[in-house]
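Visitor: Could you work out the structure for the sequence below:
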Amino acid sequence: MSAPLDCVVVRGLRLWAHVGVLEHERQMGQWFELDFSLGCNLSAAAAEDGLEQSLDYSQAIQALQLEAPRVRCLTLEHWSDKIFEVLEDLYGSVPIWLELRKCQAPVPGFCGIVAVQRSRRWPS
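Guide: Now for the predicted structure:
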């Protein structure tokens, strides 16, 4: 039996990007919201109270905030791949889970939220 997976979790990161199937979505841009979890062993960080034994979430937040305004694509699926790349550049091949939400989908009569949930190396 494997040990439980510790995680660094970020919820509710608001990002402005130019993503959508409709031309005006890519031209004007819109708000999205991202939750992600980074799997890691946090035992040493907990015991030693040291950031160097953990994953510094501020680096991910800053990198994603910098990258998001440059994004221009049709789908959440494609953008989520770019998010994986940013996180993997920072932390290597750690398990990653994410949910990327479009805050205002342009569907008549619909005022909810649409999202994709994806993972890489996340235990099942």
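
Visitor: From now on I want contacts and neighbour counts done on CA atoms only, so please keep to that.
Guide: OK.

Visitor: Show me the longest helix that occurs in this structure.
Guide: Assignment by DSSP state H gives helix 76-91 as the longest helix of the chain.

Visitor: neighbouring contacts of that one?
Guide: Residues from elsewhere that reach helix 76-91 (Cα atoms under 8 Å, 6 or more residues apart in numbering): 19-20, 55, 59-60, 63-64, 71, 73, 94, 96, 100-102, 115-116, 118.

Visitor: Next, the second sequence, to be compared with the first:
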Amino acid sequence: MDCIHLNGIRSYGYTGFLPEEQVLGQWFEVDLVLWVNLAAAGRSDRIEDTVDYRQTIEQVKQLIHQSKYALIERLATAIAEQLLHHSSLEKVSVKLTKVAAPIPDFSGRITIEITRNRS
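Guide: Modelled structure (predicted):
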């Protein structure tokens, strides 16, 4: 199966377990793998035969910005579910990173990755 990789989608959002995360917000970064048959687009050279990355990126950014979940696991699942509404997608992998989690004495990043199928 063919796939499209979209990396480094950044958006400011309000998902987090701590109350201040849902008020003050923070930056999130998303990497996607979209499994889709690209044979038709490869022959036709038409955007209608593939996934329009511009729309996909905008959907992800809006979902991050508008959501107020407690867990990033829920946000990643919401992103996957939204993207699977696209009729040509068979499977999607969402890698969601909290760029600066508010954890004392921790300057790293927290990343989760989920993969969901159309079924």
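
Visitor: now what about the TM-score between them?
Guide: TM-score of the superposed chains, computed with TM-score structural alignment, normalised by the length of the second structure, equals 0.89; 118 aligned residues with a Cα RMSD of 1.7 Å.

Visitor: hang on, the earlier thing: taking the contacts of helix 76-91 of the first structure one by one, which sit in strands?
Guide: Among those, the members falling in strands (DSSP state E) are Val19, Cys73, Ile96, Leu100, Arg101, Lys102, Ala115, Val116, Arg118.

Visitor: Which of those are buried, as a PyMOL select command?
Guide: Selecting only the buried entries of those in PyMOL, with 16 or more other Cα atoms under 10 Å as the criterion:
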select buried, resi 19+73+96+100+101+102+115+118
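
Visitor: which one of the ones in strands among the contacts of helix 76-91 of the first structure is nearest Leu42 of the first structure?
Guide: When those are compared for distance to Leu42 of the first structure (Cα to Cα), Ile96 wins out at 15.0 Å.

Visitor: Quick check, the closest one in contact with Arg121.
Guide: Yes: the criterion here is Cα atoms under 8 Å, and Ile96 of the first structure meets it with Arg121 at 6.6 Å.

Visitor: hang on, the earlier thing: against the second structure, what's the mean shift for the longest helix of the first structure, could you check?
Guide: Aligned to the second structure and superposed, helix 76-91 of the first structure gives a mean residue distance of 1.5 Å (mean Cα distance after the TM-score superposition for the first structure).
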